[in-house]
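In: pasted the sequence and its predicted model underneath.
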Amino acid sequence: MMPSASPPSTAASPRILLWLVAVGFFMQTLDGTIVNTALPAMATSLGESPLRMQAVVVAYMLTMASLIPASGWLADRFGTQRVFFWAIVLFTAGSAACAMATDLDELILARILQGAGAAMLLPVGRLVILQHFPREQLLPAMSFVAIPGLIGPLIGPTLGGWLVESASWHWIFLINLPVGLVGALATTRFMPNIRRADTGRFDLAGYAMLVLAMVALSLALDGLGGLGWASALVVLLMIAGMAALTAYWLHALRHPAPIFPTALFAISSYRVGVLGNLFARIGSGAMPYLLPLLLQLAMDFSPAEAGMLLLPVTLASIGAKRAVPDIIHRHGYRRVLIVNTLLLGVIVASFALMAPDQPLWLRTTHLALFGAVSSTQFTAMNTVTLKDLDTELAASGNSLFSMVQMLGLSLGITCASALLHAFNSWFGPGLASAASAGQLPAFRAAFVAIGLMTVGAAAVFWQLKDDRPVQG
């Protein structure tokens, strides 16, 4: 049965819907970039090691990855407008709780609440776009939404550094409150309440298996990242995670209505796109975490200076967005993703060459190149994954894709932290000590390792068919 829509109080044009969805993306990206830049200052305030602060980022992303599988069913059952509204409310309440946290444990719990709201923003917003735009307009629509969403990273690093130095880290969460208020009001006015009349029962058993798999694997990587856990516990967590993932696959094969039907993986572009996204985002997802730490811990930049230096990444990302559709139309998804993934891996590895005495023009050019290539990568990956989904599989396929995105980013941060701990134990003193160029070898080795991981993702995109998007 086709989805039905309850019209909002004021009929919204497609352009207004795109901007409304972009508000949700803005909230997510603003929060993520501000937190990454402020981690060293937050660690000092809370009396923690800078690298232990990874839990603040991982808790947020892992919560999103864990709750995203339910977003498709919730949107179908209760409607896109209602779910999107309450997602904004939860996100805003979580932001207020983060600002009131007095220790690391409280901050992590507040980030979990914030992540619970953020988990619904991305997939429900993307689902509205999939339902409202024909296939030939999907690529430009996705690109349009991504541009306003990049305003968050544009102002996040600089604003976060300035707030940390001029006020306190608490304000990096408080600034979400007015944005959340505007977004909630706009949702009630302009967002259609699309829902399906034939929504079945939620696959609770399958959902529990998926969450167990994600949490166990993530905690296992955290155990390798310096939490001091015994090797036996790490191995047990890894085995439990893989067993839960296998159990879900067997469950989905026999369940009449699983959260993510196995029919999704019969679609070649979706199958390759999801797997490619996972492995490519493990590599690139580590960069927003590693770069601020490199600049502040190993090169002795202030938070504000580090934020300013990250501006070229987002400016170049915005500039590249408009060119990506033409590039894909000319060369096709397969060729663009293979070449761009290889280039992205090389650029990530090349950050190992960064040094405190580099000229400013070289450093900004390097960061801008990374931003442009990353923008091309994400736009191409996102579109190739979703382009062949039909109406019946749109909600579940969109939710799985969003879950994989967040899981990849979370695993990227945990992998980066584990690599830093391992290489730091080989090359020099603990990263909890004062900033020193002597910490550079650990960062350099981590960048090379992550770059190699990203290069390996090109083998996944090699499996794509050599096709080009439909001209709109």
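Out: Received the coordinates, thanks.
In: only C-alpha atoms for contact and neighbour calcs from this point on.
Out: Will do.
In: give me the buried positions along the helix or strand hosting T365.
Out: Counting by DSSP states H and E, the element that carries T365 is helix 360-386. Across helix 360-386, burial judged by 16 or more other C-alpha atoms under 10 Å covers 363-364, 366-386.
In: for comparison:
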Amino acid sequence: MSQVDGQIPAAAPAAAEDAAGRTVRGWLVPAIIGSALLMQTLNATVLHNALPTMAEALGEEPLRLNLAITMYLLAAAVFLPISGWAADKFGAKRVFVASIVLYAFSSAACGFADSLSELVIARLVQGVAGAMMMPVGRLVLLRTTPKNELVGAMSVLTMPALLGPVIGPVLGGAIVTFGDWRWIFFMNLPIAVVGLGLVLRFVPNVAEQQVARLDVIGLLLTGLGLAGLIFGFENLGRDIMPAWAVACLFGGGFGCAAMYWLHARRNPDAILDLSLFKVQTFTAAVVGGSFMRFAMGATPFLLAMLLQIGFGFTPFQAGLLTFMSAAGALIMKTTAPPILRRFGFKRVLIINAVIVAASFMAYGLFRPSWPQWAIMAVLLVGGFFRSLQFTSLNGLAYADVDQPQMSRASTMSSMFQQLNQSIGIGLAATLLHLFMTWSGQPQMTADTIAPAFMVFGVLSLVSLAFFVRLPRSAGDEMNGRTRED
């Protein structure tokens, strides 16, 4: 049989099979994993835009509804440390499939909730499922993709997930304006069914041959520490808990973190590998990048409050505006690899950090008198450069990490990202409360919301202290740069 007949020559089946495998690993698997993650990003962006309407339906203050976001992030942060171990023990594909199923069931529970307490409980379960999705999905790529192809593979991975922020604000605004807010959770069910089928069919199972015993003590210390810190930020300055109780939360959180540091020094199989912070590029990306991620976690929440409560827009109107930020991020995905090859990680991170900080501050200048096209233009530009920074940080984090440490590096990076979002939202709610108190306003207004963007813009500039110390060649293996470049 000839090649003209469309058949593979008998002498080259292995080569053809290997080429097909590379094709699948190159774009199909990242796209499928990213499609499964669409549930998370879609749900998050829809929920931010729906908070004021949900608060009214449940008889709660809008600021109280941020508990539904914070508790999800809390559960995700607490259970993230176990995700890498579970993937090694039971297989990445098995864990990924289980997380999709659990996410779908908990989404249905959120949709049937009749009170804030029921919603928070369902969101906690949803956070446990979400804790397994991103790190385990990323782990498949890290173990099957060469480093010089990793930036491109991660861009493919995040493109389907970015559809959530693009269509989420508009879809969420339409649902709560013209329908029932419960459908923001029910719509996850068909996505879960399709994603589950694709994962079962195409995503390979990646497992370690040797798995260390689960570090139960480390898991408890990290879980209690993260819970204390997140609840501390959640209640800071709110007058919901007495000051001594908030201080105890912070003290317990930092105390558990210190105890874990002592525990990890004596335990080579600790649940979180602290030796990763000896890798400069990993520390710069994960720790230095945290200051920008604080603002990224807070921005959707703050924009929903500003546009709907401050400006009086409907959720649908607000969604039409804020989706431009995600549209800019989606446009950037095709340009990030060539930008990084041309200028390198260090230069991009330094210059872009200033641009991103300026974009956060520009959001605080929005006023109801601004034409909508001007607001959309600022959001589009801000989304583009913010996504470039996010892609750069994600790639740089794994530039100098050895293959045996990839599982723990993925877990550590994901845990920091979830924690950063929790801190960002908690800090945003605290700032809103403080600005209301200082101005003597009983309710949120545009004037009490806008200054929060300025605070986050300044805070994001702290990351420059980490980026300027990087060598000029940092991450060059990831993007194919040479010294001549």
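Out: All right, it came through fine. These numbers come from a predicted model, not from an experiment.
In: where does the TM-score land?
Out: Superposed pair, TM-score by TM-score structural alignment, normalised by the length of structure 1: 0.94. Supporting alignment: 457 aligned residues with a C-alpha RMSD of 1.4 Å.
In: what's around the corresponding residue of structure 2 for V348 of structure 1, how many residues?
Out: Taking TM-score structural alignment for the superposition, V348 of structure 1 sits opposite F360 in structure 2. Neighbour count of F360 of structure 2, defined by other C-alpha atoms under 10 Å: 27.
In: and for H251 of structure 1?
Out: 15.
In: that older thread, who are the packing partners of the helix holding T365 of structure 1?
Out: Helix 360-386 of structure 1 sits against helix 138-149, helix 268-284, helix 311-321, helix 324-331, helix 333-350, helix 391-427, with contacts defined as 3 or more C-alpha pairs under 8 Å, 6 or more residues apart in numbering; DSSP states H and E.
In: would you mind giving these as JSON lines with distance to L109 of structure 1 added?
Out: Putting these into JSON lines (distance: least, C-alpha to C-alpha, whole Å) gives the following:
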{"stretch": "helix 138-149", "distance to L109 of structure 1": "26"}
{"stretch": "helix 268-284", "distance to L109 of structure 1": "24"}
{"stretch": "helix 311-321", "distance to L109 of structure 1": "29"}
{"stretch": "helix 324-331", "distance to L109 of structure 1": "39"}
{"stretch": "helix 333-350", "distance to L109 of structure 1": "32"}
{"stretch": "helix 391-427", "distance to L109 of structure 1": "17"}
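In: nearest to A75 of structure 1, of those helices?
Out: Distance to A75 of structure 1, taken as C-alpha to C-alpha, is lowest for helix 391-427 among these, at 8.1 Å.
In: could you measure from the residue mapped onto S231 of structure 1 from structure 2 over to G232 of structure 2?
Out: With the correspondence set by TM-score structural alignment, S231 of structure 1 lines up against A243 in structure 2. Per C-alpha to C-alpha, to the nearest Å, A243 of structure 2 is found 10 Å from G232 of structure 2.
In: neighbour count: these two, which is higher?
Out: G232 (23 against 14).
In: pretty sure the more buried one contacts L249?
Out: Yes: with contact defined as C-alpha atoms under 8 Å, G232 of structure 2 counts as touching L249 (5.3 Å).
In: residues near D467 of structure 1, how many?
Out: D467 of structure 1: 13 neighbours (other C-alpha under 10 Å).
In: please report how far it lies from L337 of structure 1.
Out: For D467 of structure 1, the distance to L337 of structure 1 equals 12 Å [C-alpha to C-alpha].
In: likewise for H329 of structure 1?
Out: Taking C-alpha to C-alpha, one finds H329 of structure 1 at 13 Å from L337 of structure 1.
In: these two: who's more crowded?
Out: Counted by other C-alpha under 10 Å, H329 of structure 1 and L337 do not tie: L337 has more neighbours, with 26 against 15.
In: can you find the partner of the more buried one in structure 2?
Out: Under TM-score structural alignment, L337 of structure 1 pairs with L349 in structure 2.
In: list the contacts of that match.
Out: Going by C-alpha atoms under 8 Å, 6 or more residues apart in numbering, L349 of structure 2 touches Q389, S392, L393, F467.
In: which position in structure 1 aligns with S387 of structure 2?
Out: Aligned against structure 1 by TM-score structural alignment, S387 of structure 2 finds its counterpart in S375.
In: nearest spatial neighbour of its match, skipping sequence neighbours?
Out: S317 (4.9 Å; C-alpha to C-alpha, 6 or more residues apart in numbering).
In: show me what the one you found aligns to in structure 2.
Out: Match for S317 of structure 1 (TM-score structural alignment): A329.
In: surely V199 of structure 2 touches S99?
Out: No: with contact defined as C-alpha under 8 Å, V199 of structure 2 does not reach S99; the gap is 11.7 Å.
In: list the contacts of the helix or strand where Y207 of structure 1 lies.
Out: For Y207 of structure 1, the host element (DSSP H and E) is helix 204-224. The set of residues external to helix 204-224 of structure 1 that reach it, using C-alpha under 8 Å, 6+ apart, is 62, 65-66, 69-70, 229-230, 233-235, 237-238, 240-245, 247-248, 251-252, 258-259, 407, 410-411, 414-415, 417-418.
In: please redo it, this time with the cut-off set to 6 Å
Out: With C-alpha atoms under 6 Å, 6 or more residues apart in numbering as the test, helix 204-224 of structure 1 has contacts from S66, W229, V234, L237, M238, G241, A244, L245, Y248, T414, A418.
In: neighbours of the third one, how many?
Out: This means V234 of structure 1. Neighbour tally, V234 of structure 1, other C-alpha under 10 Å: 19.
In: where's it, which helix or strand?
Out: helix 231-254.
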